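Chemist: Just the structure for this:
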Amino acid sequence: MKNIKAFALTLVCALLTFSACNHKDSAKAYTALVTYEAENGNARLQLNDSTVLIPSGLKPDKDTVVRALVNFSFTDDLGENSTAPVRNVEVYDIASILTKKPVEDLGIDNGINYGDDPIEIIEDWLTIGEDGYLNLRFSIQRSNPSVAHGIALVKISAGSGDYVFELRHNANGDGYGNFYDGVVAFDLNEFRPSDGSPINVKIKWKGYERQKEDFIKVTFRKQ
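Modeler: You can find the predicted model right below:
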């Protein structure tokens, strides 16, 4: 039986251990982002806000809920474009990515506690808001593989339709050298509206040339 593995850094380099990546070659072997969790002793993969994948031969990790990259094929006879809420699949490869919750705003102490080093968000299929998670593909500079970098999403304001976050990077003195990519998922399910409607999230971050900001819509699982 297959076990979920920590994201091997051959496709997209996950924090906090890195391997050099080429933007064009990244994530070739993985075709979808899912939420991996266990249910009644079985593994289930939430493909999007309305579709669950039931994998054969995939051993669940107890009490594990993480975002993951997966390569799979459908094994039922419903067709590739079916919108059925449950699909049976065979999983060829699956790897968890760093999954975290937002952290509290510490005001002037944010830099000291969460870092103030530059970071870039890459716009591709890995940067998306779905199933209550904000998934971000990012790029940073580093030179020493023995130095652990940190990444955090700071909750600046939330509530009454106003959701503002700040992405922080702590290079721990290793903020130079070649650029490396990473993927992280932030769990925003605590901000799910009672009716399950999407939220608009404003993200601010310190880029390598200037301060930046962008909006990403985060959708939530149908209940």
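
Chemist: Going by C-alpha atoms from here, please, whenever you check contacts or count neighbours.
Modeler: Noted.

Chemist: Against K217, how distant is the residue sitting furthest away from the middle of the chain?
Modeler: In the chain, the greatest distance from the average C-alpha position (Cα atoms, centre = their mean) is reached by D77, at 30.4 Å. As judged by Cα to Cα, to the nearest Å, D77 and K217 stand 33 Å apart.

Chemist: for G111, same thing?
Modeler: G111 sits 26 Å away from K217, going by Cα to Cα.

Chemist: Please apply the same query to I119.
Modeler: Distance, I119 to K217, using Cα to Cα: 21 Å.

Chemist: Tell me which of the two has more neighbours.
Modeler: Using other Cα atoms under 10 Å, the more surrounded residue of I119 and K217 is I119, with 25 against 13.

Chemist: Show the contacting residues for that one.
Modeler: For I119, the contacting residues are F138, S139, I140, R168, H169, W205, K206, G207, Y208, by Cα atoms under 8 Å, 6 or more residues apart in numbering.

Chemist: Among those, name the buried ones.
Modeler: Neighbour-count burial (16 or more other Cα atoms under 10 Å) applied to those gives F138, S139, I140, R168, H169, W205, K206, G207.

Chemist: Also this sequence, please, to line up against the first:
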Amino acid sequence: MKTLSFIHKGFMILMAVCLSMGVQSCKNDDDTFYLSHYYANALVTVKLSADNTPYLQLDDSTTLRPVNMTTSPFGEKEVRALTNFDFSDEATQGYDKAVFVNWIDSILTKPMAANLGETANMQTYGNDPVEILNDWITIAEDGYLTLRFATRWGNGQPHFVNLISTQNPENPYEVEFRHNAFGDLNGRMGDGLVAFKLNELPDTQGKTVKLTLKWNSFSGEKSAQFNYCTREATNPQATEITSIRYIEKVK
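Modeler: Presented below is the predicted three-dimensional model:
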């Protein structure tokens, strides 16, 4: 079994474009956009408070008040998102930190899918090869498994990705990444991002367990383990991804 390691989310990756998603793109009076603002410097969960005020969950223990967001650009949905922010001197209003959001862009966020049995799983979810990238975005935290993966993309067809329980009686925290390319198996390598909500897994009751992820790679079956605790921080170490490719369409 192969185990991946991951870095803290403080390391920043270069994004191809700056997206505003309904918030201001720069806080400088002269609208100068600094180079550092092109980098994602956090992976967050976008949540709503009891009065529908948006806030950001940086990890399981740190909440951020986005001072320039009065409504969520994602409506009532709780989603995982990449963002670039600067810390703000404004009042935290009960959150851990106040931040000014330069841009924020959601990641495809999905629930786990039902295990239908192997024959139906193949028909519905496929089992086309992918590589799970050893990246700071690939992490289990705040009740989600967020994955950066790479595969071949050719004709622009959106690929279908899902996470199912393997229903392993010896390990209830074993899951499998399924990828259906709908025949789009040629072309260049490109990346996709997806986050799966893990609330279908048994509650860890405050304990940290090993979450095992299995997938079909281009060189055969692989697996990785993550530290996982229901809605508690998991912060495994990682190595740096040295090149960033285009982000492709997934559903």
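
Chemist: returning to what we had before: can you match the contacts of I119 of structure 1 up with structure 2 and say which hold?
Modeler: Retained contacts for these in structure 2, judged by both residues aligned by TM-score structural alignment, their matches' Cα atoms under 8 Å, are F138, S139, I140, H169, W205, K206, G207, Y208.

Chemist: Contact partners for the residue positioned nearest the centre of structure 2?
Modeler: Computing the C-alpha centroid of structure 2 and ranking residues by Cα atoms, centre = their mean puts T146 first, at 3.2 Å. Applying Cα under 8 Å, 6+ apart, we find T146 of structure 2 in contact with I137, T138, I139, A140, L193, V194, A195, F196.

Chemist: Translate it into the numbering of structure 1.
Modeler: Superposed on structure 1 with TM-score structural alignment, T146 of structure 2 falls opposite N135.

Chemist: Can you classify its match as helix, strand or coil?
Modeler: strand (DSSP: H, G, I helix; E, B strand; the rest coil).

Chemist: just T35 of structure 1 next, same as before
Modeler: Three-state call for T35 of structure 1 (three-state DSSP): strand.

Chemist: try D195 of structure 1
Modeler: coil.

Chemist: Tell me the counterpart of it in structure 2.
Modeler: Looks like D195 of structure 1 aligns to Q205 there (TM-score structural alignment).

Chemist: Leaving out chain neighbours, which residue sits closest to that match?
Modeler: T230 (7.3 Å; Cα to Cα, 6 or more residues apart in numbering).

Chemist: Burial check on the one you found, number of neighbours?
Modeler: When neighbours are counted by other Cα under 10 Å, T230 of structure 2 comes out with 23.

Chemist: Settle this for me: it is touching V209, isn't it.
Modeler: No: assessed by Cα atoms under 8 Å, T230 of structure 2 is found out of contact with V209, at 9.3 Å.

Chemist: Please look at S106 of structure 2 and K77 and confirm they touch.
Modeler: No: S106 of structure 2 is not in contact with K77 according to Cα under 8 Å; the separation is 10.4 Å.

Chemist: between those two, who's got more neighbours?
Modeler: S106 (21 against 12).

Chemist: Contacts only, for the residue nearest to Q205 of structure 2.
Modeler: D142, G143, N199, D203, T204, Q205, G206, K207.

Chemist: Recalculate using a threshold of 10 Å.
Modeler: Neighbouring residues of T230 of structure 2 by Cα atoms under 10 Å, 6 or more residues apart in numbering: 60, 140-144, 198-199, 201-209.

Chemist: how about the strands in the stretch 51-200 of structure 2?
Modeler: With DSSP state E, counting those that start in this stretch, the ranges of strands along the stretch 51-200 of structure 2 come out as 54-57, 63-66, 79-87, 97-106, 108-111, 131-132, 139-141, 144-153, 160-165, 174-180, 188-197.

Chemist: mean per-residue distance, the last one to structure 1?
Modeler: To tie it back to what came earlier, the one meant is strand 188-197 of structure 2. When structure 1 is overlaid, strand 188-197 of structure 2 sits 0.6 Å from its aligned residues on average, using mean Cα distance after the TM-score superposition for structure 1.

Chemist: just how off-centre is the helix or strand following that strand within its chain?
Modeler: Once strand 188-197 of structure 2 ends, the next helix or strand along the chain (criterion: DSSP states H and E) is strand 209-217. Offset of strand 209-217 of structure 2 from its chain centre (Cα atoms, centre = their mean, to the nearest Å): 15 Å.

Chemist: tell me what strand 209-217 of structure 2 is packed against?
Modeler: In terms of contacts (3 or more Cα pairs under 10 Å, 6 or more residues apart in numbering; DSSP states H and E), strand 209-217 of structure 2 is packed against strand 131-132, strand 144-153, strand 160-165, strand 174-180, strand 220-228.
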